[in-house]
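*Asks:* Coordinates only, no sequence provided:
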């Protein structure tokens, strides 16, 4: 099984698992040992699934503003958790390939393996929800046909992205490409970097 196949299996299993409960407050049953890459991949997709549905909820035009703010704060935290987990997955690859010596003509990729895998996780959710649209019985045939066309494109995109991920990992393993990971220097959650947060703290002082 290639690494992308492992990802796609875990992401799909997790997406289905989430929708057995379909509740942003539900707790997952993760069938993998903590500390394994499989555990990290499952957790990654769970974060994505919860955030997907929080994004749906917050777009309700009748939502109470107080509730909307609480959800927005929750989405902000989810984004930070997602970033932290992507960096953890990249650390797995850095450790795995630490003894690989890049070839003299080795090149760097536009994104790290884990950020490509992040997009693969989101694709699983897009495919699942587009499939649900295709299966609806309360909409026009035009709606179904439109969604089926979109689903076909998403499925093709998953094949292409999976192929690209496996090719990237093979290139890294054989020294044709090298990894260089930049930590996501997000500023809005850092009280020392967000001027609204540190400005508020100075005013209180």
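*Replies:* Perfect, thanks for sending it. Remember, it's a predicted structure, so these values are computed and weren't measured experimentally.
*Asks:* C-alpha only now, for contacts and for neighbours.
*Replies:* Will do.
*Asks:* Just want the most central residue of the protein.
*Replies:* residue 118 (3.7 Å; Cα atoms, centre = their mean).
*Asks:* Apart from its chain neighbours, what residue comes closest to it?
*Replies:* Leaving aside its chain neighbours, residue 118 sits nearest to residue 86 (6.9 Å; criterion: Cα to Cα, 6 or more residues apart in numbering).
*Asks:* and the one you found, that's in a strand?
*Replies:* No - read with DSSP: H, G, I helix; E, B strand; the rest coil, residue 86 is helix and lies in no strand.
*Asks:* try it against this one:
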């Protein structure tokens, strides 16, 4: 089983596990051993899955404003955890390929392996939920048909993205692509960089 097959399987295991209770309050029970890539991938998708449902909840037009503010801050914190974990995955890849010497004409890819994996994790969620809609008995036939059309596109996108990730990893291993990582340097959660936060501290 190649890397993307493994990742896709783990992402779907995480999604299925979440939907046993289908609650954003459900604590993660990571089934994989510590210090393994599988454990990291499961944790990554669990964050994405919880955040997916938080984003659904906050779009309720009748939501209490106080609850909405609390949810927004929870989503912000989740986004930071997601970014941190993606960067951790890139660190894992950097260590894996540390002995690879890029060729003199090696290219730099526009996206790191971990951010491509991030897209695959989100895509797994899109496929799962679009499949539910394509088969929802309470929906109209037109709705199910339209969702099936979208699902077909998502599945094609999954095949293309998996192939692209495998190609990128092969190119890094062969020295054809130089792996270069930039930290996201998000500013909105940093009290020293967000003017709303640091101006508040100065008052």
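*Replies:* Nice, I can see it. Given the structure is predicted, the values throughout are model-derived calculations rather than measurements.
*Asks:* Now which residue in the second structure aligns to the residue nearest to residue 118 of the first structure?
*Replies:* Correspondence of residue 86 of the first structure to the second structure, assessed by TM-score structural alignment: residue 86.
*Asks:* burial count for that match?
*Replies:* Burial of residue 86 of the second structure is recorded as 24 neighbouring residues (other Cα atoms under 10 Å).
*Asks:* Remind me what the strand or helix carrying residue 154 of the first structure packs against, helices and strands.
*Replies:* Counting by DSSP states H and E, the element that carries residue 154 of the first structure is helix 141-173. Applying 3 or more Cα pairs under 8 Å, 6 or more residues apart in numbering; DSSP states H and E, one finds that helix 141-173 of the first structure makes contact with helix 3-21, helix 113-134, strand 177-178.
*Asks:* Buried ones in it, by neighbour count?
*Replies:* Neighbour counts over helix 141-173 of the first structure (16 or more other Cα atoms under 10 Å) mark 144, 147-148, 150-151, 154, 158, 161-162, 165-166, 168-169, 171-173 as buried.
*Asks:* so which of those residues would you say is closest to residue 97 of the first structure?
*Replies:* Checking the buried residues of helix 141-173 of the first structure against residue 97 of the first structure by Cα to Cα gives residue 173 as the nearest, at 6.4 Å.
*Asks:* show me the contacts for the closest one.
*Replies:* With contacts defined as Cα atoms under 8 Å, 6 or more residues apart in numbering, the neighbours of residue 173 of the first structure are 97, 100.
*Asks:* ok, now how distant is it from residue 196 of the first structure?
*Replies:* 44 Å (Cα to Cα, to the nearest Å).
*Asks:* same question, residue 110 of the first structure
*Replies:* When residue 110 of the first structure is compared with residue 196 of the first structure (using Cα to Cα), they lie 32 Å apart.
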